[in-house]
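Enquirer: next come a sequence and a model predicted from it.
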Amino acid sequence: MTLRTLIYGARQIVTVTRNNDEKFLCGKDMQAIGIIKSDVVGLSLMIENENIIAIGTDDDIARQFEGIEVDKKIDASGCCILPGFVDAHTHPIWAGDRVHEYAKKLAGATYMEIMREGGGIGFTVEKTKLATDKELLVSLVARLKRMLQAGTTHVECKTGYGLEWSDELRLLKLLEQARSHVSIGISITYCAAHAIPK
């Protein structure tokens, strides 16, 4: 079954590449992303089964797909269409915060000094162990929703604040549960060697 989505009326479309021959940009080429602009006519993007198949003016896309059934139409009048962000390194599941350490850092304390005083990763590991599954899941989902609202469409989620097998397994299970609570793409990574357990 073919599903088509038409996004129309945009002022700008930011593309991943500058032309159809490029699959991706790297190095210095990443400074020259493709931006299609129009202050006069709307711009459209046609999606078929989650793949972008055409970009052009509203009129050009309407002519190109005349008589073709479109399942969903999204009015992007005056907006900019751009690719979603991918955050390839996060540790979004934890409890507690280390705001109190900030003053120590400003005063010149090193991370190792803060850790020796019971701060750093060890502090977060202890707070994470004490938190309930529900508390961890609620805070995790809230963080993922904020990422999605900021334009991130796929996130790699590492564990790391359990350190020991049973606690890391608990975090992995909660990360898996989060998939059903938020429509962001999630890749899960087991990161048990984040620090040395006590």
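Expert: Arrived safely.
Enquirer: can we go C-alpha only for contacts and neighbour counts from here?
Expert: Fine.
Enquirer: the longest helix seen in the chain - contacts with which helices or strands?
Expert: Of all the segments of type helix in the chain, defined by DSSP state H, the longest one is helix 133-149. Helix 133-149 is packed against helix 165-178, with contacts defined by 3 or more C-alpha pairs under 8 Å, 6 or more residues apart in numbering; DSSP states H and E.
Enquirer: the helix it packs on versus helix 133-149: what angle between them?
Expert: Here the directions of helix 165-178 and helix 133-149 differ by 50 degrees (axes from the mean of the first three to the mean of the last three C-alpha atoms, to 10 degrees).
Enquirer: alongside the first one, take a look at this:
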Amino acid sequence: MSRLLVKNLKQVVQIVDDSTTEFLKGDSMNRIKILNDPSNSLAILVDSEGKFEEIGDLGEIEKRDGIERILDAKKGIAIPGFVDAHSHPVFAGDRVHEFAMKLAGATYMQVQQAGGGIMFTTNKTREASEQDLRKDFEEVARKMLQSGTTTLEAKSGYGLDVETEMKMLRVLSTVTPGIPLEVSATFCGAHAVPKTIVGCGTRKVSAA
């Protein structure tokens, strides 16, 4: 049984049009498969598992049985969802103030020595509660969905200690039914060198 009809599309970006090609690479990426219809009468039929069952003319597809919902694309374009890799969407703190320093010619190390950079975010993330981090991440996730991201590879890395890194990873592993974003969490504990490193004993070594 089909569940969703997406109608009134002017273009469908398929990438490939066969069932054997899993991805394109190199020069092949310049030859993706695109369907165009100036009359905006393209339609997509989506089955009960969320998979495309049929792509073609609206007049034919809308005759199919089992259509439960209809989405009017209003002359829009259907494209595959984006896979956003190497992202750091769980954090606290705002580093907008650093832009002025960078525009004035400050290097990253100069920004960090002035209390900015990753260490600023690290301190704020350590201070934030898991609930606050989750709330902020959900807002980021919603904005990413609105921009076309459907799969997110998200790294930790703003903790630089076990407790905070685990806190971040718990946020990334929490399922939020209202946000249908597929998240692949990655531990990135060596994102930067902490200000102090605790060795095998009690000796502390200051990082450069």
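Expert: Structure's in. What do you need? This one's a predicted model, so the numbers in the text were calculated from it and none came from an experiment.
Enquirer: sorry, back to before: now the longest helix of structure 1: which residue numbers in structure 2?
Expert: Using TM-score structural alignment, helix 133-149 of structure 1 corresponds to residues 130-146 of structure 2.
Enquirer: buried ones in that stretch?
Expert: For stretch 130-146 of structure 2, the neighbour count (16 or more other C-alpha atoms under 10 Å) marks 130, 133-134, 137-138, 141, 144-145 as buried.
Enquirer: farthest pair in these?
Expert: Glu130 and Leu145 (22.1 Å; C-alpha to C-alpha).
Enquirer: what sits against the residue nearest the centre of structure 2?
Expert: Nearest residue to the geometric centre of structure 2 (C-alpha atoms, centre = their mean): Leu152, 3.6 Å. Leu152 of structure 2 is in contact with 83-85, 87, 181-184, counting by C-alpha atoms under 8 Å, 6 or more residues apart in numbering.
Enquirer: show me which of these is closest to Val6 of structure 2.
Expert: Using C-alpha to C-alpha, these come closest to Val6 of structure 2 at Leu181, 20.1 Å.
Enquirer: that closest one matches what in structure 1?
Expert: By TM-score structural alignment, Leu181 of structure 2 lines up with Ile184.
Enquirer: buried residues in the longest strand along structure 2?
Expert: Criterion DSSP state E: the longest strand present in structure 2 is strand 2-15. For strand 2-15 of structure 2, the neighbour count (16+ other C-alpha under 10 Å) marks 2-12, 15 as buried.
Enquirer: not counting its own residues, what contacts it?
Expert: By C-alpha under 8 Å, 6+ apart, the residues outside strand 2-15 of structure 2 that reach it are 32-48, 53, 58, 62, 65-80.
Enquirer: next step: the residues you listed restricted to helices.
Expert: Using DSSP H, the subset of the contacts of strand 2-15 of structure 2 located in helices is Leu58.
Enquirer: show the buried residues in the contacts of strand 2-15 of structure 2.
Expert: Neighbour counting with 16+ other C-alpha under 10 Å marks 35, 40-47, 58, 62, 67, 73, 75, 77-78 as buried within the contacts of strand 2-15 of structure 2.
Enquirer: tell me, how many residues neighbour Pro89 of structure 2?
Expert: 21 (other C-alpha atoms under 10 Å).
Enquirer: and the equivalent of it over in structure 1, how far is that from Thr128 of structure 1?
Expert: Residue correspondence to structure 1 (TM-score structural alignment): Pro89 of structure 2 is matched to Pro92. Between Pro92 of structure 1 and Thr128 of structure 1 the distance is 12 Å, computed by C-alpha to C-alpha, to the nearest Å.
Enquirer: hmm, back to that, mean deviation of the match of helix 133-149 of structure 1 from structure 1?
Expert: Compared with structure 1 after fitting, stretch 130-146 of structure 2 deviates on average by 1.2 Å (mean C-alpha distance after the TM-score superposition for structure 1).
Enquirer: so what touches that stretch?
Expert: With C-alpha under 8 Å, 6+ apart as the test, stretch 130-146 of structure 2 has contacts from 89-92, 125, 150, 167-168, 171, 179, 181.
Enquirer: stretch 23-32 of structure 1 now?
Expert: For stretch 23-32 of structure 1, contacts defined as C-alpha under 8 Å, 6+ apart pick out 16-18, 33.
Enquirer: okay, how far is it across that stretch, tip to tip?
Expert: 14 Å.
Enquirer: cool, stretch 47-63 of structure 1 as well?
Expert: 16 Å.
Enquirer: stretch 76-91 of structure 1 now?
Expert: Stretch 76-91 of structure 1: ends 33 Å apart by C-alpha to C-alpha.
Enquirer: same check on stretch 38-46 of structure 1?
Expert: Using C-alpha to C-alpha, one end of stretch 38-46 of structure 1 lies 17 Å from the other.
Enquirer: equivalent analysis for stretch 141-158 of structure 1, please.
Expert: 14 Å.
Enquirer: tell me how far stretch 176-185 of structure 2 lies from the chain's centre.
Expert: Mean-position distance between stretch 176-185 of structure 2 and its chain equals 9 Å (C-alpha atoms, centre = their mean, to the nearest Å).
Enquirer: buried ones in that stretch?
Expert: The neighbour-count check on stretch 176-185 of structure 2 (16+ other C-alpha under 10 Å) flags 181, 183, 185 as buried.
Enquirer: pretty sure the first one contacts Glu153?
Expert: Pointing back at Leu181 of structure 2 there. No - at 10.4 Å, Leu181 of structure 2 and Glu153 do not qualify as touching, with contact defined as C-alpha atoms under 8 Å.
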